[in-house]
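1. Got a predicted model here, sequence first, then my questions.
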Amino acid sequence: MTDRKKDHIDLAFRSQIEQTLLDDRFYYEPFIDSHPQDELKPFTFLGKELRTPIWVSSMTGGTQLAGKINKNLAKACAEFGMGMGLGSCRSLLDSDEHLKDFDVRHIIGADLPLYANLGICQLEELIASKELQKLIDMVGKLEADGLIIHVNPMQEWLQPEGDRILRSPIESIKELLRSVDFPIIVKEVGQGFGPESLKQLLRLPLQAIEFAAFGGTNFAKIEMLRNPDAQVQLFEPLAKIGHSAEQMLNWTNEIVESNKHIKCKEIIISGGIHSFIDGYYLTEKSKLPAIYGQASQLLKYARESYEDLQKYLHTQVEGLKISKTYLKVK
């Protein structure tokens, strides 16, 4: 105890926090409950029971590390009761060469959500060539519960080997919904959706929308860094365009409250979610059932070792338990 008290004195001055750093999003209520004793309460999302409101947002799809990363992430989902979106499965449309890197259903188990992932350009190409069966077969091979379509016009425009989107993505999504019988999630890739895009998406019978808002991994910025061509660098202002997760959530809530024609069931709030405190704040504010997604934070630990990923997620779960007990969103 003496050592502890001495530490408190030595560290007291170093621990002073400027008032400008105060997180003013919550009421802190220390009088109303004891320290949490139980685990997080299970809940239904994407049609399955989850135990942790964290979604593994789609990330790596074709690197040499993809197999290790996906397996570590799937193992974590099984342990903590989370859902997972795979990285781009484009390579599986015509070949099973990389299937082993994505084949994680046996790891995550049958009772948790696992979604395949494909870009809007590939969807457009499959529709044009009347080859949607390739997409259906891919989802089947992976034993996935459904498919994520990522919409990435800025990334494709800035990518040296990028494809061109030839029709409105909303039309391609509508045709996909008419053609398949499994759930569809639509996401952006790091810049988010404006209010008109959200309004149109919320009217579709999607399983969920994933924000992938500005503030997290920005694939437009990644393409700028990949391509040193001077002419391409002139497009750099486009990489700074986007919307934060909180902006998008506020628009979504307004649309849901004012519109009786909402068909989308759920949302995954991702993009700039740095920790459990951001995830808790945003999911508590949502008018639709919501969980929060992380990509780069999970990738950082998953590429090292499972033990590192496990420790990180344990901390996040404990933080959520404390937040739910003592913090009330303003």
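-> The structure has been received and is ready for your questions.

2. use CA for all of it now, contacts and neighbours both
-> Will do.

3. Compute the number of surrounding residues for Val317.
-> 19 (other CA atoms under 10 Å).

4. contacting residues for it?
-> Leu40, Thr52, Phe276 (CA atoms under 8 Å, 6 or more residues apart in numbering).

5. tell me which element it is part of?
-> helix 306-326 (DSSP states H and E).

6. sorry, back to before: put together a markdown table for the contacts of Val317, with neighbour count and distance to Phe13 on each row.
-> Shown next, in a markdown table, are these (neighbours: other CA atoms under 10 Å; distance: CA to CA, whole Å):
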| residue | neighbour count | distance to Phe13 |
| --- | --- | --- |
| Leu40 | 16 | 35 |
| Thr52 | 23 | 36 |
| Phe276 | 21 | 27 |
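
7. Out of these, which is nearest to Ile291?
-> For those, the closest approach to Ile291 (CA to CA) belongs to Thr52, at 8.6 Å.

8. for comparison:
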Amino acid sequence: MSDSPSFSFPPPVAGDPTAPGRKEDHIELAFKSQAERGNLDQRFDYEPLLAAHPAPGSLTPIDWGGKSLRAPLWVSSMTGGTEKALIINHNLARAAGEFGIGMGLGSCRSLLYEDDRFQDFNVRPLAGPEVPIFANLGAAQLQSLLERGEADLVTQLIDALDLDGLIVHVNPLQEWLQPEGDRFTVAPLETIRELLRALPNLPVIVKEVGQGMGPASLRALLELPLLALDTAANGGTNFSKLELFRSDALARSAYGGLTQVGHSAEEMVRQVNRIVEESPREIRCSHLIVSGGVQDFLDGYYLTELSRLPAIYGQASAFLRHAREDYLSLQRYVATQLRGLELAKAYLRPRP
């Protein structure tokens, strides 16, 4: 027999029965997993050494008008007053309560004078008392209410649904392009100011509806005592474009260019930052909701970290896709997004 030393492999590690299959997967998938340099996300520095894997639920809570968000995520206003609204809103409310995120209802206009669709919006029992949920009315409806001295209908609506405040959506282009649209006879800014005077204790959020707004409008809103300004930027669902699809061929041809104007979410965040830096003493708006083209947690993380105002991010169409199905689909989507956000905060550093 040879006197040369013998060698034997160590026994397989107990508790890892999937190792052979996993390694086979790695071999088969290696060629499909080649990264292209041109596809690198240039918004972040990846820092893999500086944190352990985050524990579920490790995001820092955020104060939101006296309530607390467990994650910086907002369900942007979507639908109301239709047959499909009930299941969508109820699924979204369940998710808001389970994950501690905020929610804006779709337009509550149909409830101002009748309660046929009350259950579509009656989501507080599903969400629970802890999370912020806001009603939603258009500037045109508020103008009419204020002119008739009926501001109390807003508080009655909010009290009936046990909500926390009001979102005002400002949508002059949508109203113009909507076949049944209203017409503004005063500037929306004046309507918002009058609302704040009439209901000074009402938490108010102001948003556009998918095209964003420019620096003069942003500055005017930042100087008002709002709970939040919602960017509702160009890049997500554009309600002006949506209304054109409902119009005739002549209107689509004549007004199509209007759907291409607007501002991106990143542009608006940077504009808000400049205004905050230039005139910090004039800023009375408390928070920013970054929405419009926010596709996932990476977009949300980057844009909220970029903001000089305390910021959360909102999504609409992504929630809507899952909320139309069974609740488990929506539940899994939200859980995945929040775990992704926790990973991003642990290992990614946004570049300026």
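-> Noted; the coordinates are in hand. What you see is a predicted model; the values in this text were computed from it and never measured.

9. ok so, going back, please tell me which residues of structure 2 the helix holding Val317 of structure 1 aligns onto.
-> Using TM-score structural alignment, helix 306-326 of structure 1 lines up with residues 327-347 of structure 2.

10. And for stretch 48-67 of structure 1?
-> Going by TM-score structural alignment: stretch 48-67 of structure 1 matches residues 67-86.

11. for the matching stretch, which positions count as buried?
-> 68-81, 85-86 (16 or more other CA atoms under 10 Å).

12. Also stretch 179-187 of structure 1?
-> For stretch 179-187 of structure 1, by 16+ other CA under 10 Å, it's Pro183, Ile184, Ile185, Val186, Lys187.

13. so what's the first one closest to, chain neighbours aside?
-> The shortest distance from Pro183 of structure 1 to any residue that is not its chain neighbour, by CA to CA, 6 or more residues apart in numbering, is 4.7 Å, and that residue is Gly146.

14. Mind telling me what element the residue positioned nearest the centre of structure 2 is part of?
-> In structure 2, the residue lying closest to the centroid (CA atoms, centre = their mean) is Gly314, at 0.9 Å. Counting by DSSP H and E, the element that carries Gly314 of structure 2 is strand 311-315.

15. what stretch of structure 1 lies opposite that strand in the alignment?
-> Against structure 1, strand 311-315 of structure 2 falls on residues 290-294 (TM-score structural alignment).

16. Mean per-residue distance, that stretch versus structure 2.
-> Here the mean offset of stretch 290-294 of structure 1 against structure 2 after fitting is 0.5 Å, by mean CA distance after the TM-score superposition for structure 1.

17. all strands for structure 1, in order.
-> 26-28, 43-45, 48-50, 54-56, 83-85, 114-119, 146-150, 184-187, 208-210, 266-270, 290-294, 327-329 (DSSP state E).

18. list the helices and strands the last one packs on?
-> With contacts defined as 3 or more CA pairs under 8 Å, 6 or more residues apart in numbering; DSSP states H and E, the packing partners of strand 327-329 of structure 1 are strand 26-28, helix 276-285.

19. How far off centre is the last one?
-> The chain centroid and the centroid of helix 276-285 of structure 1 are separated by 14 Å under CA atoms, centre = their mean, to the nearest Å.

20. Was I right to think His90 of structure 2 contacts Leu126?
-> Yes - assessed by CA atoms under 8 Å, His90 of structure 2 is found in contact with Leu126 at 6.9 Å.

21. so how far is the helix holding Val317 of structure 1 off the chain centroid?
-> The answer for helix 306-326 of structure 1 is 17 Å, by CA atoms, centre = their mean.

22. Any buried residues in that helix, and which?
-> Of the residues in helix 306-326 of structure 1, those buried (16+ other CA under 10 Å) are 306, 309-310, 313, 316-317, 319-321, 323-326.

23. Let's have the residues you listed in CSV, adding distance to Gln207 of structure 1.
-> Output for the buried residues of helix 306-326 of structure 1, formatted as CSV (distance: CA to CA, whole Å):
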residue, distance to Gln207 of structure 1
Tyr306, 30
Leu309, 28
Gln310, 28
Leu313, 26
Gln316, 26
Val317, 25
Gly319, 28
Leu320, 25
Lys321, 27
Ser323, 28
Lys324, 26
Thr325, 30
Tyr326, 32
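
24. ok, the residues you listed vs Asp163 of structure 1, which is closest?
-> Taking CA to CA as the measure, Asp163 of structure 1 lies nearest Leu309 of the buried residues of helix 306-326 of structure 1, at 34.4 Å.

25. List the contacts of that closest one.
-> Asn72, Ala76, Leu298, Tyr301, Ala302.

26. Would you quantify the distance from the first one to Val104 of structure 1?
-> Asn72 of structure 1 sits 10 Å away from Val104 of structure 1, going by CA to CA, to the nearest Å.

27. more crowded one of those two?
-> Asn72 (25 against 22).

28. and Glu161 of structure 1, what pairs with it in structure 2?
-> In structure 2, Glu161 of structure 1 lands on Glu180 (TM-score structural alignment).
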